[in-house]
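>>> Please find the sequence and the predicted model below.
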Amino acid sequence: MKQIEKTRIQEQFKEKMDYDELLNCMRCGFCLPSCPTYIESGQDEAHSPRGRIALMKGVVDGIIEPDDDVKRSLDMCLGCRACEPVCPADVNYGHLLEQARDIIYQNKKTSMPVKALRRVVFNDLFPHPNRMIGVTGVLGFYQRTGMQKVVHKSGFMKLFPDSLQSMEKVLPKVASKKEMKNRPRHFEAIAPQKKKVAFFSGCLMDTMFLETNNSTTKLLQYAGCEIVVPSSQACCGALHGHGGEKDKAKQMAKRNIAAFEDAEVDYIITNAGGCGAFLVDYDHLLKDDVEWKQRAEDFSKKIKDVTSVLVELDFHKQPLSLDGQIITYQDSCHLKNGQKTFMEPRTLLESIEGSTYVEMKDAGRCCGSAGIYNIVESEMSMQILDYKMEQTKATNAKTVVTTNPGCLLQMKIGIEREGFSDQVQAVHIVDLLLEAYERAHTVTE
């Protein structure tokens, strides 16, 4: 890193970092056992929450240069925020991490290929739903035409890292462009109406995982919800916020707030833990914007994970049934640590008759997905995943349930790598609950 870049970054750290929040860290070490990168790096303090906070503070104080080692430490962080619930001082580590990354990435020159890739991802693709549909549609074409089989037979995929080879195999079957473009925007409650809600459909969830979105709306209808799906909503901005593009994240936030403001609903429902946690944080993201501060607070108060509203509406007390199988659950870090939603998924899973729920050891420890972490930090990601698969196998579960698309793909990768994809499945909780509900009601009606 050039000296001029270091100087600029250090100045920005002094100007923008929340110094009071940095001082809140008491260096007690309660966060260490909860941090996957600290554990997997052989207890390297540079890869722990308190170590990273110490580096940030050192840069602000002028004691430490913001060199490549500092950047590497911050890049290695999963951003899982598992350190926050165990912190006795309630340090908002996630906010500090996002601010530090934003300063570094906005002031450090990158190579042309990296710069081009970031521009395509952050500017040209995720903010534009129609482009997301177009790109995902190409994937669907690749799957449906037999090209995927040809590529596999040719050995072309062997040119890529093992983790990407596994990911390509476990990607869900993508809907057609027509299905993605013509999704309904309003759903009447099937059961007697209890709530009117809006659905945050997301970008990847409404393209690559469209079937799971369809399951979500159907479940909410069965639970007694009228649903509206605003057409002007877009990507939540989490990828931007976590990836050092905070201004673009703010643009996404404003677009989504405006999209939902006139909906007049009880809740705004999400089915992706990572999206939900970032949406809940819009009030912090826009806290310094006079025009948007109150609007962001009003928006954030309405965000609710689908599992929370289902439990609130006593969906778990309805008949739910599956053939005998052992089920276990892998927490979404951001659902648990960001949205503080822990018991609701378990309550729903435990209510399914004919199945046995087994709690996984360290279910709340990150699986190593973390957005695009499993691509850019593949070695550490797979190391973390290996531990997760050990705990999965110990449950003897045939079904691993998740509440976030990244976690779902990561667990599918783990199952593929372990070689038991013919014995164990990973599913999103709403897909499993819909199957359990419809099976029970087909039998009883």
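Cool, the structure landed.

>>> all contacts plus neighbour counts: C-alpha atoms, from now on.
Fine.

>>> Kindly provide the distance from Ala397 to Gln325.
According to C-alpha to C-alpha, to the nearest Å, Ala397 and Gln325 sit 7 Å apart.

>>> And the two? Which one has more around it.
Counted by other C-alpha atoms under 10 Å, Ala397 and Gln325 do not tie: Ala397 has more neighbours, with 22 against 14.

>>> A further structure is provided below for comparison with the first:
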Amino acid sequence: MSNAQAHLMRKSFVTHVDENRLMDCMRCGFCLPACPTYIHSDYDETQSPRGRIALMKAVRDGVVEWDGSIEEAFDLCLGCRACEPACPAGVQYGTLIEETREAVLSVKSQSLKEKAIRKGAFDHLFADQRKMKTAVKLVTFYQKSGLQKVVRKVGFLELFPPFMKEMEKSLPDPPKKRRKLALSIEKKTTVAFFAGCLMDTMFRETNRNTIELLNRLGCEVVIPKNQQCCGALQGHSGEMDRARRNAKANVEAFDLDGIDYIVNNAGGCGAFLFEYDRLFENDPALLPLAQQFVEKQIDISSLLVKLGIIDELLKQPTAEATEIVTYQDSCHLRNVNGVKDEPRELLKAVKGSLFVEMPGAHLCCGSAGVYNLLQPEMASRILGSKMEEVKKVQATTIITTNPGCLLQMKVGVEKEGLSGTTRAMHVVDFIYEKMIGKNGGK
């Protein structure tokens, strides 16, 4: 990098990366054992939150000159934010890494390919739910038409990187036709459902199960039109202006005065929705609306517990435990929203299964949005470690609360040759199966 470019990078860091947030870090090191990339890079300090913050400050202060090794340190960050609950000083690391990526993106020259990918993904696919649904329809056609079998048979997938082949094997089944169930009891709660982009397309069956469970517990569920992708993928990639665009559309799409809660069933989305007020802290016109939006947020496992589903599960007929169930935390659900007990309470209440805590369940599985596509080597290393923990507890069912985690664990099951004995499921689908049955609602 030339001196002129290095000067521009430093200036960009001064503009985008908040110095006060950097100074919150006391260099105590409590974050180190919580960081997956630090652990899986043979304890390389530059791959830790403390090390990355030191690099941010050094670039901002002009102490070090930007180069490829510094960029790699930031690129390898999962953004799981496990360092935040571990930090006694309350360092806002998630905000700092997003500010850093925005600073880099504003200066670094992008190839035509990267520009096209970003524009296609963030201005079209994840900015227009109709386009997302069209894309998923193509995937569904690929699965149902027989094309998938042909592609696998002729070995066409061998042309792709190993991780892409594993992801293809882990695609969720197309949604099935079903009839809508009526409210089981008198309506007592009005809930607005944040349907999400991936959840309302690739995981549409889970969304349907979510709505039916809420109906069964006495919720009237409304699904506001014009809601968009939450903006998490944009924000985590340094595209903060695009993230704010989606956030603005969402806070304006919901009738906040007419609902009790805004519920979501994707941990990564829920964490970003939970921090919408931070996106508009410098926008006095939108900030009050964003704050009201945030106050209504709740994730599906927390709402199910609040609505009394534990009692409903305990009323189910007693059955012999025939499966061992374990739980993989959604990083953002745990580290940002602070939700860790509710999913476990649900699983412990299910009859006919034995819940076993997985060692290291709080550590990231390596999915992290699109991290497993951009950093396949580190993602694979982390996933391999995670699957060893799955084997230790001899789990037959792995439960997650986020679509990316679910796909990642499905990939892990395939890689380890466990597909005949182990399955990965969203917590909603598991609870639905136990309460209503695999064929319920059809």
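Happy to help now that I have it. Treat the numbers as computed from the prediction; the structure is a model and nothing was measured.

>>> Now the TM-score, please.
The TM-score (TM-score structural alignment, normalised by the length of the second structure) is 0.95; 436 aligned residues with a C-alpha RMSD of 1.9 Å.

>>> Which helix or strand contains the residue nearest the centre of the first structure?
The residue lying closest to the centre of the first structure (C-alpha atoms, centre = their mean) is Gly274, at 2.7 Å. Per DSSP states H and E: Gly274 of the first structure is located in helix 273-280.

>>> which outside residues touch stretch 192-210 of the first structure?
Defining contact as C-alpha atoms under 8 Å, 6 or more residues apart in numbering, one finds that stretch 192-210 of the first structure is touched by 126, 129, 132-133, 136, 172-175, 180, 212-213, 217, 223-230, 233-236, 260, 263, 265-270, 272, 275, 313, 405.

>>> Alignment lookup: Arg245 of the second structure to the first structure.
Aligned counterpart of Arg245 of the second structure in the first structure: Gln251 (TM-score structural alignment).

>>> picking up where we left off before, please name the nearest non-neighbouring residue to the counterpart of the residue nearest to the centre of the first structure in the second structure.
Matched by TM-score structural alignment, Gly274 of the first structure corresponds to Gly268 in the second structure. Leaving out its chain neighbours, the residue that sits closest to Gly268 of the second structure by C-alpha to C-alpha, 6 or more residues apart in numbering is His332, at 5.4 Å.

>>> got it, and Thr392 of the first structure?
What sits nearest to Thr392 of the first structure in space, not counting adjacent residues and going by C-alpha to C-alpha, 6+ apart, is Met360, at 6.4 Å.

>>> so what's the corresponding residue of the second structure for the one you found up against?
Counting by TM-score structural alignment, Met360 of the first structure lines up with Met358 in the second structure. Each residue near Met358 of the second structure by C-alpha under 8 Å, 6+ apart is listed here: 326-328, 389-390, 393.

>>> change it to 7 Å
326-327, 389-390, 393 (C-alpha atoms under 7 Å, 6 or more residues apart in numbering).

>>> For Lys336 of the first structure, see how far away Gly276 of the first structure is.
Distance from Gly276 of the first structure to Lys336 of the first structure, by C-alpha to C-alpha: 11 Å.

>>> higher neighbour count, these two?
Relative neighbour count places Gly276 above the other of Gly276 of the first structure and Lys336, with 27 against 20, counting by other C-alpha under 10 Å.

>>> unless I'm mixing things up, the more buried one is touching Thr270, no?
Yes. Counting by C-alpha atoms under 7 Å, Thr270 is a contact partner of Gly276 of the first structure at 5.8 Å.

>>> between these two, what contacts are shared?
Contact with both Gly276 of the first structure and Thr270 is made by residues Asp305, according to C-alpha under 7 Å, 6+ apart.

>>> What's Lys225 of the second structure aligned with over in the first structure?
Using TM-score structural alignment, Lys225 of the second structure pairs with Ser231 in the first structure.

>>> Is that match located within a helix, as I assumed?
No. Counting by DSSP: H, G, I helix; E, B strand; the rest coil, Ser231 of the first structure is located in no helix; its state is coil.

>>> For it, the count of nearby residues, please.
14.

>>> And for the one 4 residues further on?
Counted with other C-alpha under 10 Å, the neighbours of Cys235 of the first structure add up to 25.

>>> For Thr395 of the first structure, which residues are in contact?
Per C-alpha under 7 Å, 6+ apart, neighbours of Thr395 of the first structure: 358, 360.

>>> if you set the cut-off to 10 Å instead, what comes out?
326-328, 357-361 (C-alpha atoms under 10 Å, 6 or more residues apart in numbering).

>>> mind checking how far the counterpart of it in the second structure is from Asn209 of the second structure?
Aligned counterpart of Thr395 of the first structure in the second structure: Val393 (TM-score structural alignment). Using C-alpha to C-alpha, Val393 of the second structure is found at 28 Å from Asn209 of the second structure.

>>> How about the counterpart of Asn107 of the first structure in the second structure, nearest residue that isn't a chain neighbour?
Alignment note: Asn107 of the first structure maps to Val107 in the second structure; criterion TM-score structural alignment. Setting aside the residues directly before and after it, Val107 of the second structure is nearest to Met9 in space (C-alpha to C-alpha, 6+ apart), at 6.1 Å.

>>> Using neighbour counts, pick out the buried residues of the helix or strand containing that neighbour.
With secondary structure defined by DSSP H and E, Met9 of the second structure is part of helix 3-16. Buried residues in helix 3-16 of the second structure, counted by 16 or more other C-alpha atoms under 10 Å: 6-14, 16.
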